[in-house]
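**Q** Below is the structure, and that's it, no one-letter string:
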């Protein structure tokens, strides 16, 4: 992979720094629960199909008392898209060379009253350059207070940059995180955005604020619910909900497809899958 330019390096540095802070925050919650669980970090390298170095990343995973399974991955990869895949990526139809750096997070929680969560932010370069990402809450047992708090924090982050962002991006999330074969949403929504291009500084600032918003609100929700008593019926409800999560990520998720099509680390790509799930 060629040396990174200033924009690519700045994005990579931010994603790696945010990963470190998120992991520390999640480990602190485990300490509060009396657990000594900690993240294990596994580096991986990617080879471009032509044999040249293609970058790589670090897969971070923790299995604890509160976070039954959480992955926080950062990857920075480059190379050339296959001709078939290039046709579906903005700017790659002109030149299939690409660069991508980003953070991807999925947390599956032990207590059914604590919502699972997904957060991803990324910067992609082809003949165009853009930021994308988002965050969405996925409770097996929805709680209106948690849903309102999560959306309010994302709404505030969006409003600081553009009054149209939250209405546009929350609707995009509602449409994207949907399982058409079941006619249900994956969770209670959040925001989803893509192809923010043409204004690097402004869109990078927005992407950083989404990361900060997530780091602010999600630990608060976890702490509020992690000691809530639950029944075996609640646990079974959680496992069935996770089955829907698996279906979405394997059938529809763009990040999963992007990782597989660009030679990413299989364990990192599929870290979004829960440790246990149930279909009836």
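**A** Arrived safely. Source: prediction; values computed, not measured.

**Q** can we go C-alpha only for contacts and neighbour counts from here?
**A** Fine.

**Q** Three-state assignment for the closest residue to residue 273 other than its chain neighbours, please.
**A** Among residues not flanking residue 273 along the chain, residue 246 sits closest, at 6.0 Å (CA to CA, 6 or more residues apart in numbering). Counting by DSSP: H, G, I helix; E, B strand; the rest coil, the backbone at residue 246 sits in helix.

**Q** Tell me the spacing between residue 246 and residue 50.
**A** According to CA to CA, to the nearest Å, residue 246 and residue 50 sit 33 Å apart.

**Q** So these two - more neighbours on which side?
**A** residue 246 (17 against 9; other CA atoms under 10 Å).

**Q** gap between that one and residue 268?
**A** Separation of residue 246 from residue 268 (CA to CA): 15 Å.

**Q** same question, residue 180
**A** Taken as CA to CA, the span from residue 180 to residue 268 is 26 Å.

**Q** Looking at those two now, which is surrounded by more residues?
**A** residue 268 (24 against 11).

**Q** For the closest residue to the more buried one other than its chain neighbours, the count of nearby residues, please.
**A** Of all residues not flanking residue 268 in the chain, residue 59 sits nearest, at 5.7 Å (CA to CA, 6+ apart). Counted with other CA under 10 Å, residues neighbouring residue 59 total 22.

**Q** hold the first one in mind and look at this next one:
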């Protein structure tokens, strides 16, 4: 499995590079709007380390963050490869997963992935989230990930476009994947204490292991590629549009809902904090500015 781990980690890094290049291209392409006259922003990269608590090498990653841009108010594209032993809290949260009931006997783990959240200047341009990852323990391995769109006000045409790209990626591997993982996203991205969805969904999958590592890795790669095909055209479509103060106010309220979900329900946030990963990297997903009514 060592070769497979290395290939997965290398893929997540290459996808990070492709996304950062595409997003910087959007910064260069902005023609109109309140931010058009300022210089285009660029990603700043910063290494991160996981704190194992005992001084042992526990891996880490790289944060790539772009702030105060012409198109992006804040976007982070983080990669990490971490390993070690799962603590009691992480074991308890994962022990119900298929094949992982023996974690207490051998709690070693390895995890690698990419995580992206983009908060846009324009209320007309949807915020977005994407991640893909591979997780390994001596008891088994699995892939997880997905992408979901978070507009301030739903545009049905945009929703259909975004979902169609994700569906095409799923259908290349199994026509049952899209309806299954769309339904999972609809359930997962529900802000339960408000009984409202975080956005217009997408796909979400976890514990994905058919027993064929190559096929599952290929599926996860296609999900990553589909993200750019789904999101970049929507940004290009809306990023030059004007917006009002009232639309900005609504955007900030929706961001407050986004922050609530990530702090209360998000699996990645909980896992990162439970396993000692850099808090700055774990909380990268939070918006730079938000409001609550």
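**A** Nice, thanks for sending it over. All of these numbers come straight from a predicted model, not from anything done at the bench.

**Q** circling back: translate the residue nearest to residue 268 of structure 1 into the numbering of structure 2.
**A** When structure 2 is aligned by TM-score structural alignment, residue 59 of structure 1 is paired with residue 63.

**Q** can you tell me which helix or strand the residue lying closest to residue 293 of structure 2 once chain neighbours are set aside belongs to?
**A** Using CA to CA, 6+ apart and skipping residues adjacent in sequence, the residue nearest residue 293 of structure 2 is residue 253, 6.9 Å away. For residue 253 of structure 2, the host element (DSSP states H and E) is helix 245-264.

**Q** Now the helix or strand that that helix is followed by on structure 1. Mean distance?
**A** Counting by DSSP H and E, the next helix or strand C-terminal to helix 245-264 of structure 2 is helix 267-274. Comparison of helix 267-274 of structure 2 with structure 1 after fitting gives an average deviation of 0.4 Å (mean CA distance after the TM-score superposition for structure 1).

**Q** and the helix or strand where residue 65 of structure 2 lies, how far from the chain's centre?
**A** If you go by DSSP H and E, residue 65 of structure 2 is part of strand 59-67. Mean-position distance between strand 59-67 of structure 2 and its chain equals 13 Å (CA atoms, centre = their mean, to the nearest Å).

**Q** Please report how far residue 79 of structure 2 lies from residue 65 of structure 2.
**A** Taken as CA to CA, the span from residue 79 of structure 2 to residue 65 of structure 2 is 11 Å.

**Q** neighbour-wise, which of the two wins?
**A** Using other CA under 10 Å as the criterion, residue 79 of structure 2 and residue 65 rank with residue 79 on top: 28 against 21.

**Q** Which residue of structure 1 sits opposite the more buried one in the alignment?
**A** Using TM-score structural alignment as the criterion, residue 79 of structure 2 maps onto residue 74 of structure 1.

**Q** Would you mind measuring from that match to residue 196 of structure 1?
**A** 20 Å.

**Q** just residue 46 of structure 1 next, same as before
**A** Distance from residue 46 of structure 1 to residue 196 of structure 1, by CA to CA: 27 Å.

**Q** next one: residue 217 of structure 1
**A** Separation of residue 217 of structure 1 from residue 196 of structure 1 (CA to CA): 24 Å.

**Q** try residue 175 of structure 1
**A** 18 Å.

**Q** Show me which of the two is the more surrounded one.
**A** Between residue 175 of structure 1 and residue 196, counting by other CA under 10 Å, residue 196 is the more crowded of the two (18 against 14).

**Q** just to revisit the earlier point, who are the packing partners of the helix or strand just after the strand holding residue 65 of structure 2?
**A** Per DSSP H and E, the first helix or strand lying C-terminal to strand 59-67 of structure 2 is strand 72-85. With contacts taken as 3 or more CA pairs under 8 Å, 6 or more residues apart in numbering; DSSP states H and E, strand 72-85 of structure 2 sits against helix 2-29, strand 59-67, strand 108-120.

**Q** got the buried residues for the second one?
**A** Put plainly, it is strand 59-67 of structure 2. Neighbour counts over strand 59-67 of structure 2 (16 or more other CA atoms under 10 Å) mark 59-67 as buried.
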